[in-house]
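Asker: sequence and predicted structure are below.
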Amino acid sequence: MSNANELTIAAARDKLRAGDLSAVDLTMACLTAMDAGDTLGAFVHKTPEIALEQARAADARLQAGGAPDLCGIPLGIKDLFCTKGVPSQAASNILAGFKPEYESTVTAKLFDAGAVMLGKLNMDEFAMGSSNESSCYGPVVNPWRSDDRELSPGGSSGGSAAAVAGDLCLAATGTDTGGSIRQPAAFCGIVGIKPTYGRVSRWGIIAYASSLDQAGPMTKSVRDAAILLGAMAGHDPKDSTSADLPVPDFEAALTGDIRGKKIGIPREYRVAGMRPEIQKIWDKGAEMLRDAGAEIVEVSLPHTKYALPAYYVIAPAEASSNLARYDGVRYGHRAKLAAGDGITEMYEKTRAEGFGAEVQRRVMIGTYVLSAGFYDAYYNRARKVRALIKRDFEQAFAAGVDAILTPATPTPAFGLGEMSSADPVEMYLNDVFTVTLNLAGLPGVSVPVGLDADGLPLGLQLIGRPWEEGELLNHAYVLERAAGFVAKPQKWW
């Protein structure tokens, strides 16, 4: 089956179990597509030998019967996940040559379920970015085009989004600290879910901001997201923030019935300067859910306007602390030293050479807001705002709202280089609809619902109650079916 790489996880699972397709053939189709898609810059460390070895093991497991849902399914793994013996650089020069001697909990769970790793995927350096332009490997190019421009796939999980949208793999892992799954999913016309904080283990995932980071699936459909999330989720004793809760059958929750459910539309998300096409698709999404039997109500999340400033204090502060360990002493890059240089010079030169401009900027901001005299003025104040944002959502859900519908992004995909201006705040504003969920620890999913006037995908975001990813995915499933989004990027690579 030459176009097997275009299958969804659910369709491939059925063909594999029926014996209509082998895991080796499916993997070969993806490896061929991956090599043909080098122009996109999505895969940065290819692992064909590992993939074929895992595929052969999956075929044996399938023949024996009783194989898990992901058995034989080829995936791309974001470069933030540590994979044993395979480069895991977080797209940073400071981790050049680093090959972990251990496996992240998420990838270990995926491999135990029989999944196949095609390789590691490009991303913004240390997950800091919204355009996948801060990577040491160079930018990723969005498979979608409206003219001759190369478009951003979003970030930080831009390689994951581009690989899934371009059918280089059946699905991919992503991480989301302020929208890094949902924004690229919207830009590339795929589904991306950020689970509740603590639903998926962070152990073995290179940290950016530990109280905000959460891993999740990036897939071609809501059903695929449910299948992949079920394999990724679960309690992990190695992660102190991992929730000791049972993992529901997320796929079984996709009933398609939301009659009587209450969907909130937050008035504060109607931001100044929002494009009319974003407002139109948002209104259309609300109408689709109303037609499916849901009640649409307006809700207020009054502290939303403080979310971006609070996020860009808290996240850099945690990054400053987390990235202090990269100093050239034990692993990764070490600068060449001049005669007379001591350990201080080694630290300074190594970090100056190893970290890119955006990472340096955020580390400096974080160090500043944590410094004596500014800790209370910035960091403690941001923590208080975070608590108020969380309370806003709690009050909305306590009033009976089952899910909240918002845009996923304020714009469709923009051109590479267009946001790389002297003012980084212009790029940060791309996270305006997504950062609130990370601050509140809530689950959110981006679903493609239509195209703009230039033929680029637009996504809507659904926000759910904590630990109720099953119900959230069911709302997304209804929206997906009503929208009927089947568009694919025209292959130019």
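Answerer: Perfect, I can see it now. These numbers were taken from a predicted model, which means no experiment stands behind them.
Asker: for the rest of this, base every contact and every neighbour count on C-alpha atoms.
Answerer: Will do.
Asker: so which elements touch the strand or helix carrying V447?
Answerer: Taking DSSP states H and E as the criterion, V447 maps to strand 444-451. Strand 444-451 makes packing contacts with helix 182-188, strand 191-194, helix 276-291, strand 457-464, helix 469-483 when contacts are defined by 3 or more Cα pairs under 8 Å, 6 or more residues apart in numbering; DSSP states H and E.
Asker: angle of it against helix 276-291?
Answerer: Taking axes from the mean of the first three to the mean of the last three Cα atoms, to 10 degrees, one finds strand 444-451 and helix 276-291 inclined to each other by 110 degrees.
Asker: let's bring in a second one:
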Amino acid sequence: MTDLHRLSIRELSEGLAGAKFSSRELTEHYLKRIEKIDAQVKSYVTVTAEQALAQADAADALRRAGGASVLTGVPIAHKDIFCTQGIKTTAGSKMLDNFISPYDATVVAKGKAAGLVTLGKVNMDEFAMGSTSENSFYGATANPWNLNHVPGGSSGGSAAAVAADLAPFATGTDTGGSIRQPASFCGLTGLKPTYGRVSRFGMIAYASSLDQGGPMARSAEDCAYLMNVMAGHDAKDSTSVEKDVDNYVANLNGTSVKGLRIGIPKQYFNVAGLDADVKARVEESLKKLEEMGAILVEIDLNMTESYVPTYYLIAPAEASSNLSRFDGVRYGYRAENPVDLMDLYKRSRSEGFGKEVQQRILIGTYALSAGYYDAYYVKAQKVRRLIQQDFLKAFESVDVIAAPAAPTTAYKIGANLSPVEMYLGDIYTIAVNLAGLPAINAPVGFDKDNLPVGLQLIGNYWSESQLLSVVHQYQQATNWHTQRAAIAEENA
């Protein structure tokens, strides 16, 4: 079969169960596509062909023995921020170019337990710091819709791999929009779960109070299958919450769009820099939801102007602390021939980290330094609480909140936006991480250059099922999620 990459996760599961094709055939199909197409997209950092075929054979044997689960034998790509035992885990950085993890991240281990086949590790902005996937030691990943444009970041490799049909779904992480924004730029569905819903054990830390893993796929249904694997309490992660996990697939029709109150923050649709095409597509998608029975309610989110300055104090401060462990001593990149310990530290870090990471470490270190800690970091944490309260007040009158996922479509590779321009591009996503809320991106059309546009729906705590259900029903009534870039139509 030459079109296996066009099948949904449910269709892949049913095809494997019905012996229409084997996991080895499916895995070989994807590996051939990667070999043929990925030289243009550059989504993979490491392709684990030998291990993938061994896992596929094991999955086929398990299925013959009658012990298979729903996803046994289905391939997946992992963002290169999740530790994988025996496989290089780089976080997109020269600092970890030689690091082979001795253990699996919980998300990876759960995937293995579910029978998923790991195709490889995909590219990302270095240590998840960036919105374009250009901040990678391994070079820029291209957007499958237009190879001259970025796929977004930091989970750009995950988005590009799925959008080019080089993996049926992928893991991503979201610290300030790093699942939702690349999903928007690449025409995919991507879910950022409630903080604590998915284990962070073995996920290389950027900003510990903001980071959260989640699924990226073509549809809400596909994401639901991966959420059923990823979600759940983990004793190895102190921030993981002990709370019952929904069956996200079974709940896909569990929320009625009819009567659903969707909050429309007036501040969000008056943001300077909101592209006219993006605004129009988002408004059209909301009109469609209204036709399906949803009620649109204008709301105020008065803390909107505080999002960017608050986030860009807290996230770099936590990055400064988390990345202090990369010092050239224990593992990772080590400067050659240091003259003393201070020289080892200085050169290992200045040679091992890229420009954006160094910049954020410096900002964070300054914000945490004596004399500035109270003025910057402590104050930002207080404003963070006000942002959370702003959302909770809104949820007293609405069920979900709608917004663009990004103010523009994908930037051109090498656009060289200033740090301020780049950070302002996160205006719609970062508050969700500051508040710890769940949010989802759904593709809702294209701009004049045929680049994808995304609608973001933000939910109250633990409402992942609701978000997936609303988007699933929207996707039953529209076909934006089925659109494919020309490069994805190529057969291996």
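Answerer: Done, it's in. Values in this document were obtained by computation on a predicted structure and should not be read as measured data.
Asker: V425 of the first structure: which of the helices and strands packed on strand 444-451 of the first structure is closest?
Answerer: Checking those against V425 of the first structure by Cα to Cα gives helix 182-188 as the closest, at 16.5 Å.
Asker: superpose on the second structure and give me the mean offset of that closest one.
Answerer: Here the mean offset of helix 182-188 of the first structure against the second structure after fitting is 0.4 Å, by mean Cα distance after the TM-score superposition for the first structure.
Asker: corresponding residues in the second structure for that helix?
Answerer: Aligned using TM-score structural alignment, helix 182-188 of the first structure spans residues 180-186 in the second structure.
Asker: and that stretch, how far from the chain's centre?
Answerer: With Cα atoms, centre = their mean, to the nearest Å as the basis, stretch 180-186 of the second structure stands 8 Å off its chain's centre.
Asker: who's in contact with the residue nearest the centre of the second structure?
Answerer: Geometric centre of the second structure, nearest residue: I179, 2.3 Å, by Cα atoms, centre = their mean. When contacts are counted by Cα atoms under 8 Å, 6 or more residues apart in numbering, I179 of the second structure touches 153-155, 172-173, 190-192, 214-216.
Asker: isn't there a strand covering G214 of the second structure?
Answerer: Yes: G214 of the second structure: assigned to a strand according to DSSP: H, G, I helix; E, B strand; the rest coil.
Asker: run a quick neighbour tally on the aligned partner of R197 of the second structure in the first structure.
Answerer: Using TM-score structural alignment, the equivalent of R197 of the second structure in the first structure is R199. Per other Cα atoms under 10 Å, the neighbour tally for R199 of the first structure reads 28.
Asker: and V122 of the second structure, how many neighbours?
Answerer: Residues within reach of V122 of the second structure, counting by other Cα under 10 Å, total 31.
Asker: how close does it sit to F353 of the second structure?
Answerer: V122 of the second structure sits 19 Å away from F353 of the second structure, going by Cα to Cα, to the nearest Å.
Asker: cool, and Y428 of the second structure?
Answerer: Using Cα to Cα, Y428 of the second structure is found at 28 Å from F353 of the second structure.
Asker: list of residues touching the helix or strand where D59 of the first structure lies?
Answerer: Using DSSP H and E, D59 of the first structure maps to helix 48-64. Outside helix 48-64 of the first structure, the residues within contact range by Cα under 8 Å, 6+ apart are 16-17, 22-24, 27-28, 31, 67, 71-72, 74, 114-119.
Asker: taking these one by one, which sit in helices?
Answerer: In this view, those that belong to helices under DSSP state H are 16-17, 23-24, 27-28, 31.
Asker: which one of those residues is nearest D257 of the first structure?
Answerer: Of all these, R17 has the smallest distance to D257 of the first structure: 28.2 Å, by Cα to Cα.
Asker: which residues touch the closest one?
Answerer: Counting by Cα under 8 Å, 6+ apart, R17 of the first structure touches L62.
Asker: now do the residue in the first structure that V162 of the second structure lines up against against K120 of the first structure, distance only.
Answerer: The alignment partner of V162 of the second structure in the first structure, by TM-score structural alignment, is V164. V164 of the first structure sits at a distance of 13 Å from K120 of the first structure (criterion: Cα to Cα).
Asker: then G65 of the first structure?
Answerer: 30 Å.
Asker: so for those two, which sits in the more crowded spot?
Answerer: Each of G65 of the first structure and K120 has its neighbours counted (other Cα under 10 Å); K120 has more, 30 against 10.
Asker: isn't the more buried one right up against L75?
Answerer: No: the pair K120 of the first structure / L75 is not scored as a contact, 9.4 Å apart, by Cα atoms under 8 Å.
Asker: please enumerate the strands of the stretch 51-200 of the first structure.
Answerer: Under the criterion DSSP state E, counting those that start in this stretch, strands of the stretch 51-200 of the first structure are mapped to 74-78, 116-121, 171-176, 191-194.
Asker: T46 of the second structure belongs to a strand?
Answerer: Yes: looking at T46 of the second structure with three-state DSSP, it is inside a strand.
Asker: give me the number of residues near it?
Answerer: If you count neighbours by other Cα under 10 Å, T46 of the second structure ends up with 16.
Asker: could you do A377 of the first structure as well?
Answerer: 12.
Asker: now swap in D97 of the second structure and tell me
Answerer: The number of residues packed near D97 of the second structure is 17, by other Cα under 10 Å.
Asker: list the buried residues in stretch 54-71 of the second structure.
Answerer: Residues 55-63, 68-71 are the ones in stretch 54-71 of the second structure that count as buried (16 or more other Cα atoms under 10 Å).
Asker: determine how far it lies from the middle of the whole chain.
Answerer: The chain centroid and the centroid of stretch 54-71 of the second structure are separated by 28 Å under Cα atoms, centre = their mean.
Asker: same deal with stretch 215-234 of the first structure?
Answerer: The chain centroid and the centroid of stretch 215-234 of the first structure are separated by 11 Å under Cα atoms, centre = their mean.
Asker: same thing with stretch 323-332 of the second structure?
Answerer: Averaging C-alpha positions (Cα atoms, centre = their mean) puts stretch 323-332 of the second structure 26 Å from its chain's average.
Asker: and the contacts of it?
Answerer: Contacting residues not belonging to stretch 323-332 of the second structure are listed as 95-99, 206, 334-335, 344-345, 348-349, 361 [Cα under 8 Å, 6+ apart].
Asker: can you rerun that using 7 Å?
Answerer: Contacts to stretch 323-332 of the second structure, defined as Cα atoms under 7 Å, 6 or more residues apart in numbering, come from residues 95-96, 98-99, 334-335, 344-345, 348-349.
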